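J.: structure for this input, please:
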Amino acid sequence: MMSGQVIDVADTSYLSHEQDNRYRLEIKICDRIIQRYPYHYQAWNYRSYLLASVGRYEAAVESYRHTLSLKSTEHRVWCNYGAVLEKLEALDEAAKCYNHALKQAPFYFKAQYRKSKNLHRRALYGEAIVSYDQAIQLRPDFYKVWYYRGKAMLQLDRTEQAIASFNKAVELYDGDGKVWLVLGRTLLQVHKYQDALRAFNYAIQLEPDNAGLWSYHAATMKAQGNLEDALASLEHAVALDPDESRFWHLRGLVLLELDQLEVAESSFTTSLKLQAYNYQGWLAMGWTLQKMGDFSRAIEAYDKSLAIEPDQPFAFYNQARCHARLGQDTWAVEHLRRAMSLDPNIYTERAHADPLLQAILHDMENDDSSEDLEEIELITLDSH
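T.: This next block holds a predicted model:
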């Protein structure tokens, strides 16, 4: 059962029922040995590993502390102790453990790798990248180091370097859909659509039931103007995960561009039923209803969007247009004022070029000039 060899801490989610039962039985055996031989280092060490393996992390931490009090020169035990502390979110203490391990064994890859991820989790991205580079020197063929190094690069907006790191990861191992997904998403952000599409296609081959992948695939197709293909991908996404509001929202946007307004409205309705507190969803609904000529309901939708996110010149501007369509010029003036005050450069120019709002804008300018004249007259009277 026991030896001097140190076994890595296991992920409890992969334990079968039989393994779990066997580990719990072996913990009892270790306890009996320790009761008889309190300084039995191997028994304490193996007991610590077993407790961590069945998810009893607090007990495992105490057991590792006792193990290290008996013998503190085993770098692999320090590394396992750090891994268990991370399970309990004791990240600073875990970092000290990895440093202990590396002090005893500077070329121990596992400790260097875990130290890198620990720095990453603590948002020390620059230090994490340096540590990942050190881990790569120890084991350049381990794809996950390149993957996490790329993710740290993204946090520092070093996008091109991140892409290079992700590409190295998939070059070393092309069977992890998560890596292809992050690579594709990064390429999509920098408008490298063909490369992004290739990455998402690889990811979908590995994980065809991943609804999120289909949505990113759709976003890439939409960015390239392939709306029908984008819609087909979103149909996959909503079929796989019909409770995800974002997929219905994206589907509505594509349908809107295809001018399938009634189906788009239905898609936005489903999205908002799943997540009502989404100002972009109500904004899209307002725009759809406005295009359908349902101006009163469009105004209501814009109001709901503005109740969540108040400073939206686009919403105020289009409410002005809807009020103008309904002959409600006073309300149109009020909403146009709000749009122009929030973004005067865009919406003043747009209003001047908008035949629907030109007369209203003219009335606004006349009103403003008359107020100025009254003020001048009052000043003149006061001066008398």
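
J.: C-alpha only now, for contacts and for neighbours.
T.: OK.

J.: just say helix, strand or coil for residue 140.
T.: Reduced to three states with DSSP: H, G, I helix; E, B strand; the rest coil, the structure at residue 140 is coil.

J.: not counting its neighbours along the chain, what's nearest residue 348?
T.: residue 340 (5.7 Å; Cα to Cα, 6 or more residues apart in numbering).

J.: packing partners for the helix ranked longest in the chain?
T.: The residue-count maximum for a helix in the chain (DSSP state H) belongs to helix 355-383. Judged by 3 or more Cα pairs under 8 Å, 6 or more residues apart in numbering; DSSP states H and E, helix 355-383 is in contact with helix 313-325, helix 329-342, helix 344-353.

J.: closest to residue 233 out of the ones you listed?
T.: When the helices and strands packed on helix 355-383 are compared for distance to residue 233 using Cα to Cα, the nearest one is helix 313-325, at 29.1 Å.

J.: for that closest one, which helices and strands make contact with it?
T.: helix 279-291, helix 295-308, helix 329-342, helix 355-383.

J.: outside of it, which residues touch it?
T.: The contact list for helix 313-325 (Cα atoms under 8 Å, 6 or more residues apart in numbering) reads 283, 287, 290, 295-296, 298-299, 302, 305-306, 329, 331-336, 338-340, 342-343, 347, 356-357.

J.: show me which of those are buried.
T.: 283, 287, 290, 295-296, 298-299, 302, 305-306, 329, 331-336, 338-340, 347, 357 (16 or more other Cα atoms under 10 Å).

J.: I'd like the helices and strands packed on helix 355-383 laid out as TSV, including distance to residue 277.
T.: Formatted as TSV, the helices and strands packed on helix 355-383 follow (distance: least, Cα to Cα, whole Å):
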stretch	distance to residue 277
helix 313-325	16
helix 329-342	22
helix 344-353	27
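
J.: do you know which of those helices lies nearest residue 362?
T.: From these, taking Cα to Cα, the stretch that ends up closest is helix 344-353, at 8.9 Å.

J.: now the angle between helix 313-325 and that closest one, please.
T.: 20 degrees (axes from the mean of the first three to the mean of the last three Cα atoms, to 10 degrees).

J.: and helix 344-353, which residues are buried?
T.: 347, 348, 351.

J.: ok, stretch 26-40 next?
T.: Across stretch 26-40, burial judged by 16+ other Cα under 10 Å covers 26, 27, 30, 31, 34, 39.

J.: and for comparison, fold this next one:
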Amino acid sequence: MDPDTPEEWFKLAFDAEDPEEKIEYFSLILECRDLDPELWSNEAIALVWNNKGIALSFLGMEEEALECFKRSVDLNKSDIDVWCNMGVVMFNTGRYEEAIKCYNRVLTIDPGNEHAWVNKGDIFELMGKHNDAIDCYSKVHKEIELDNKFAVVWHKKGLSYFGLGKYEDAIKCFTKVLKIDPEHLDAIENLKTAMARTKKMNDEMKYKSTSCL
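T.: The predicted structure is shown next:
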């Protein structure tokens, strides 16, 4: 393969470990004026923009990465990976509502996309919208799937219930986490705290009932 062709630059970019080197090769492709249209469709060029954006994001160049992702979706609006990447950048730069819009776009294309549901839930949780977060996390699992990725989601859901003061629901979630991963330290500690809060609430209720007699 000719080392000075876009096809070879593409291969070199993927093989490179240095993000700056990746960016250099992807830029050469994007600046090339005589790309073979049979090899370089809009979808292929969109892929290059996306991967250049990923490399820029890795270097902390979020705004430059975002411009690449936008160029990518202009060429291929159905690529959910790019919309997810845009969502991550929007989240990292504090643009939560825009990040949610990106994940909504993903879910329009792929309603069952777990990555989008979890990330959207995380944003809602960060914004203090615990009920919305719970709704998102609930899309990822049905009951108790024996997989560590589901343990993570059950734990997130438990924290959302905890934020609402629904400690008994939080206990159920943390318990599910520990059925999947018995050594999940955060779940162990959060379960203890939720149980202590529940006991305190119950004791207060009993005291109020007694004092009313």
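
J.: superposed, how do the two chains score by TM?
T.: Aligned and superposed, the two chains score 0.80 in TM-score terms (TM-score structural alignment, normalised by the length of the second structure); 188 aligned residues with a Cα RMSD of 2.0 Å.

J.: CSV please, covering the buried residues of helix 344-353 of the first structure and showing distance to residue 59 of the first structure.
T.: Shown next, in CSV, are the buried residues of helix 344-353 of the first structure (distance: Cα to Cα, whole Å):
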residue, distance to residue 59 of the first structure
347, 64
348, 67
351, 69
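
J.: now, which of these sits nearest residue 99 of the first structure?
T.: Closest to residue 99 of the first structure out of the buried residues of helix 344-353 of the first structure is residue 347 (58.0 Å), distances taken as Cα to Cα.

J.: for that closest one, which non-adjacent residue is closest in space?
T.: Nearest one to residue 347 of the first structure, counting by Cα to Cα, 6+ apart, is residue 340 at 5.3 Å.

J.: list the contacts for the one you found?
T.: 313, 317, 346, 347, 348 are the contacts of residue 340 of the first structure under Cα under 8 Å, 6+ apart.

J.: residue in the second structure matching the fourth one?
T.: It refers to residue 347 of the first structure. Aligned counterpart of residue 347 of the first structure in the second structure: none (TM-score structural alignment).

J.: state the distance from residue 347 of the first structure to residue 376 of the first structure.
T.: 29 Å (Cα to Cα, to the nearest Å).

J.: and if you look at the third one?
T.: With the distance defined as Cα to Cα, residue 346 of the first structure ends up 30 Å from residue 376 of the first structure.

J.: before we move on, back to that, report the two of the buried residues of stretch 26-40 of the first structure separated the most.
T.: Farthest apart among these - using Cα to Cα - are 26 and 39, which lie 17.9 Å from each other.

J.: and the closest residue to residue 352 of the first structure other than its chain neighbours, how close does it get to residue 350 of the first structure?
T.: In space, and not counting its chain neighbours, residue 352 of the first structure is closest to residue 358: 5.6 Å by Cα to Cα, 6+ apart. According to Cα to Cα, residue 358 of the first structure and residue 350 of the first structure sit 10 Å apart.

J.: about what we covered before: with distance to residue 209 of the first structure added, can I get the helices and strands packed on helix 313-325 of the first structure in JSON lines?
T.: Converted to JSON lines, these look like this (distance: least, Cα to Cα, whole Å):
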{"stretch": "helix 279-291", "distance to residue 209 of the first structure": "26"}
{"stretch": "helix 295-308", "distance to residue 209 of the first structure": "33"}
{"stretch": "helix 329-342", "distance to residue 209 of the first structure": "43"}
{"stretch": "helix 355-383", "distance to residue 209 of the first structure": "48"}
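
J.: of these, which is nearest residue 142 of the first structure?
T.: Closest approach to residue 142 of the first structure among those is made by helix 279-291 (41.3 Å; Cα to Cα).

J.: just how off-centre is the closest one within its chain?
T.: 24 Å (Cα atoms, centre = their mean, to the nearest Å).

J.: next, the angle helix 313-325 makes with that helix.
T.: If you take the same axes, to 10 degrees, helix 279-291 of the first structure sits at 30 degrees to helix 313-325.

J.: which of the residues in helix 279-291 of the first structure are buried?
T.: In helix 279-291 of the first structure, counting by 16+ other Cα under 10 Å, buried: 279, 280, 281, 282, 283, 284, 285, 286, 287, 288, 289, 290.

J.: among those, which one lies nearest to residue 259 of the first structure?
T.: So of these, ranked by how close each gets to residue 259 of the first structure (Cα to Cα), first place is residue 288, at 9.3 Å.

J.: per the alignment, that closest one pairs with which residue of the second structure?
T.: Using TM-score structural alignment, residue 288 of the first structure lines up with residue 194 in the second structure.

J.: and its match, how far from residue 152 of the second structure?
T.: 17 Å.

J.: how about residue 11 of the second structure?
T.: 36 Å.

J.: how about residue 12 of the second structure?
T.: 36 Å.

J.: I'd assumed residue 165 was in contact with residue 154 of the first structure.
T.: No: using Cα atoms under 8 Å, residue 154 of the first structure makes no contact with residue 165, being 10.4 Å away.

J.: so between those two, which is more surrounded?
T.: Each of residue 154 of the first structure and residue 165 has its neighbours counted (other Cα atoms under 10 Å); residue 165 has more, 22 against 17.

J.: map the more buried one onto the second structure.
T.: By TM-score structural alignment, residue 165 of the first structure lines up with residue 68.

J.: does its match touch residue 52 like I think?
T.: Yes: when contacts are counted by Cα under 8 Å, residue 68 of the second structure is listed as touching residue 52 (6.8 Å).

J.: and residue 106 of the first structure, helix, strand or coil?
T.: Residue 106 of the first structure ends up coil, using three-state DSSP.

J.: typo on my end, residue 191 of the first structure
T.: Applying three-state DSSP: residue 191 of the first structure is coil.

J.: what do we get in the second structure for it?
T.: In the second structure, residue 191 of the first structure lands on residue 94 (TM-score structural alignment).

J.: neighbours around that match, how many?
T.: Residue 94 of the second structure: 12 neighbours (other Cα under 10 Å).
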